[in-house]
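Asker: after the sequence you'll find the predicted model.
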Amino acid sequence: MTAAPAPGVAGRLSFLDRYLAVWILVAMAAGLGLGRLVPGLGDALAKVTVTGVSLPIALGLLAMMYPVLAKVRYDRLDTVTRDRRLLIPSLVLNWLIGPAVMSALAWLFLPDLPEYRTGLIIVGLARCIAMVIIWNDLACGDREAAAVLVALNSVFQVLAFGLLGWFYLDLLPRWLGLGDGQGLDVSVWHIALNVLVFLGIPLVAGFLTRRLGERARGRTWYETKLIPRIGPYALYGLLFTIVVLFALQGDAITSRPVDVARIALPLLVYFAVLWTGSMALGRAVGLDHPRATTLAFTAAGNNFELAIAVAIATFGATSGQALAGVVGPLIEVPVLIALVHVALAARRYFPRAATEPSPDGTDAARA
């Protein structure tokens, strides 16, 4: 999978890569249309679930993540784990700043809509472990760094999600005199299972594919022959996931446009502020462009699969909390694909490593 839309590189992109933003918008529209026009489609898609997530979505997520994780050079992970300039800001952004920013925006923009406000806060607590892999790869981020940060987010998600839910939804509102607060009935084991399925399975599969492939045919064959063959399936999985996700909730989204708009506004502010601030922080602490990009996308992305599952399990499938969770990817997908292009354009402001494509496209596009 190639991702470098600079003029000199665009000619070498595949048709799918070159017009990815268009395909994503088409997939969203197709999903919304199917959900609206086909009676009972949402119920049928939601009937069978994996850890509270529709089985078709689960399959799409696994198909989406596996090729990217098969690209990771696992023998280089130690260079990431030693980089405190990356790890410490990532943990702070994800588990201190991110939830606080989303909570503040939810109260600021939705003071009179407690269900939607709660749903947004849940989205902010669910740090991304899935689709961020795609955005990072498209933006030429550091794949090894993404693997490490996603793994860290997974561990912290299991340990901290329930605690942060209690703090932001129950304790903090009572402290500030904003009401009695709401509890969040979520099992640690449910979150752990979610992490195991949506990160563990593709991670193990990707690791074994590289290990066995390199052992059998060597790294050159693996990266020049095998990876180009399986790489496009990440985007196929992404588009399939988007179609199914929006088909599930097409009627809810299209029947309440004003509510969707009110939920969308704080989400837009959240993604813009957190991504831009994280990218600037990465530059300020001396990270190169690939790792600053990874820092930004892992900080701004959210695990909407977990957020939707928790909202439905706790408040019901037709609740305002669940609708807020569904609007999350409706806004996240086009915004973060736009930020992929911003990240690529920002390469000129970072020192360039010898192996990194130049902004004017004079170097080879990244595979």
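Answerer: Here it is on my side, so go on. Numbers count the residues shown, from 1 in each chain.
Asker: from here on, just use CA atoms for contacts and neighbour counts.
Answerer: Fine.
Asker: tell me how many other residues crowd the residue lying closest to Trp107 once chain neighbours are set aside.
Answerer: Among residues not flanking Trp107 along the chain, Arg117 sits closest, at 6.6 Å (CA to CA, 6 or more residues apart in numbering). Neighbour count of Arg117, defined by other CA atoms under 10 Å: 27.
Asker: ranges for the strands of the chain?
Answerer: Secondary structure of the chain (DSSP state E): strands at 49-50, 53-54.
Asker: most packed of these?
Answerer: strand 53-54 (a mean of 22; mean count of other CA atoms under 10 Å).
Asker: give me the contacts around that one.
Answerer: Leu45, Ala46, Lys47, Val48, Glu305, Leu306, Ala309 (CA atoms under 8 Å, 6 or more residues apart in numbering).
Asker: okay, one more to line up with it:
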Amino acid sequence: MKKTNGIGFFEKNLTFWVLICMVIGIFIGKYFPSIPEWLGKFEFYNVSIPTTILLWIMIYPMMLKIDFKSIKDIGKNPKGLFITWFVNWIIKPLSMYLISSLFFFIIYKGFINKELASEYLAGAVLLGAAPCTAMVFVWSKLTRGDSAYTLVQVASNDLIILIAYIPIVSFLLKVGNINIPWGTLLLSIVLFIVVPLVLSMVTRSIIIKNKGEDYLNKTFIPAFDKYTMMGLLLTLIIIFSFQGQKILDQPVNIILIAIPLIIQTLFIFAITFFMAYLAKLPFSIAAPCSMIGASNFFELSVAVSISLFGLLSGATLTTVVGVLVEVPVMLALVKFANSMENKFNRKW
């Protein structure tokens, strides 16, 4: 796939592709409703089998990029890691909950009902509790970040997700009086993190042993690019085919959802960037440190939302809007971060 300034053509124009998928999905839902009805029959413990397969196609290649052996370097420049962990796992989920509650239940009170507000809040919480993984490598590259350090940040966060995601999500949703089936939440984590994580670790080990790490990174992983793109686009089309009538009835809701998500992204970036500045981190560490918290592991959020609340839910729509706004907002933050590089690399 052609690269532009370090980011693939597809990733750079992700917002456009999401909009195209929205149009196609709504068209299918309105004029060919039998298709989403047929797909809705394929479920196992409330988990959509077609979307699970497509989400695996997205998540597995992302996990392949992560070398968990890099954890041995966790003691190098620990201040950056402490800031990343503190923001990602304490500030970010709580701020997402508070900002989303403010908008969905108070500011938007005259526009959406309480039930829909709860669904949107649930989707926002699922996004807020899942810091970014693979795309951070892109943001790090665009800000000339320390690639080795970024790898440690991503690897450590992926391991924390295994133990922290369920407690954080369940606690915040309980505070919001949103009931979730614990069994389905646990199954979601197993399906969308544990399984692809284990498979990726086994695959990395086998490929490196037989072909070498160079082959893994330059040939094997890039071969999945077109399938990853296909998996994301088809997943979005399926979601929008289920959501089509809701969007046609209330198209402004997409904008209403996007506003608090964008504010949350800007807030998390600002607080992390400022903390990194105060901690006197070099820019090559401060920039990716800020990006990993500002962006989201939206693939996981979409997957868990579909499992917990279904393809028709407002929660799933919220996670998809997260995909819609992610790239343009993050590209703007990359540009801003690069303009501030001289502030970090001055002599203290």
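Answerer: That came through fine. Nothing here was measured: the structure is a model prediction, and the numbers come from that model.
Asker: TM between them?
Answerer: Put the two chains on top of each other and the TM-score (TM-score structural alignment, normalised by the length of structure 2) is 0.79; 325 aligned residues with a CA RMSD of 3.3 Å.
Asker: okay if I get the strands of structure 1 as a markdown table plus distance to Ala27 of structure 1?
Answerer: Listed next are the strands of structure 1 as a markdown table, based on distance: least, CA to CA, whole Å:
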| stretch | distance to Ala27 of structure 1 |
| --- | --- |
| strand 49-50 | 22 |
| strand 53-54 | 17 |
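Asker: what is the burial count for the aligned partner of Leu212 of structure 1 in structure 2?
Answerer: Under the alignment (TM-score structural alignment), Leu212 of structure 1 pairs with Ile206 of structure 2. Ile206 of structure 2: 13 surrounding residues under other CA under 10 Å.
Asker: just give the closest residue to the counterpart of Ser187 of structure 1 in structure 2, not the sequence neighbours.
Answerer: If you follow Ser187 of structure 1 across to structure 2 using TM-score structural alignment, you land on Pro181. Excluding the flanking residues, the one nearest Pro181 of structure 2 by CA to CA, 6+ apart is Leu308, at 7.1 Å.
Asker: quick one: map Ile133 of structure 1 onto structure 2.
Answerer: Using TM-score structural alignment, Ile133 of structure 1 pairs with Thr133 in structure 2.
Asker: just checking, its match touches Val152?
Answerer: No: using CA atoms under 8 Å, Thr133 of structure 2 is not in contact with Val152, being 11.0 Å away.
Asker: OK, contacts around the residue nearest to Asn296 of structure 2 when sequence neighbours are not counted?
Answerer: Among residues not flanking Asn296 of structure 2 along the chain, Cys132 sits closest, at 4.2 Å (CA to CA, 6+ apart). Applying CA under 8 Å, 6+ apart to Cys132 of structure 2 gives the contacts Val154, Ile292, Gly293, Ala294, Ser295, Asn296, Phe297, Phe298.
Asker: end to end, how far does stretch 173-188 of structure 1 reach?
Answerer: Stretch 173-188 of structure 1 has an end-to-end distance of 23 Å (criterion: CA to CA, to the nearest Å).
Asker: what's the spacing between the closest residue to Ser295 of structure 2 other than its chain neighbours and Met63 of structure 2?
Answerer: In this structure, Ser295 of structure 2 finds its nearest non-sequential neighbour in Cys132, 5.3 Å apart by CA to CA, 6+ apart. Cys132 of structure 2 sits at a distance of 12 Å from Met63 of structure 2 (criterion: CA to CA).
Asker: likewise Ile193 of structure 2?
Answerer: Ile193 of structure 2 sits 9 Å away from Met63 of structure 2, going by CA to CA.
Asker: cool, and Ser200 of structure 2?
Answerer: 6 Å.
Asker: next one: Val169 of structure 2
Answerer: Taking CA to CA, one finds Val169 of structure 2 at 22 Å from Met63 of structure 2.
Asker: follow-up on the earlier one: any chance of the contacts of Cys132 of structure 2 in JSON lines, plus neighbour count?
Answerer: Shown next, in JSON lines, are these (neighbours: other CA atoms under 10 Å):
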{"residue": "Val154", "neighbour count": "29"}
{"residue": "Ile292", "neighbour count": "31"}
{"residue": "Gly293", "neighbour count": "30"}
{"residue": "Ala294", "neighbour count": "30"}
{"residue": "Ser295", "neighbour count": "28"}
{"residue": "Asn296", "neighbour count": "27"}
{"residue": "Phe297", "neighbour count": "25"}
{"residue": "Phe298", "neighbour count": "22"}
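Asker: of all the residues you listed, which comes closest to Gly322 of structure 2?
Answerer: Phe298 (6.8 Å; CA to CA).
Asker: show the contacting residues for that closest one.
Answerer: Residues near Phe298 of structure 2 by CA under 8 Å, 6+ apart: Leu127, Ala130, Cys132, Thr319, Val320, Gly322, Val323.
Asker: pick the one among these closest to Ala270 of structure 2.
Answerer: The shortest gap between Ala270 of structure 2 and any of the contacts of Phe298 of structure 2 belongs to Cys132, at 16.3 Å (CA to CA).
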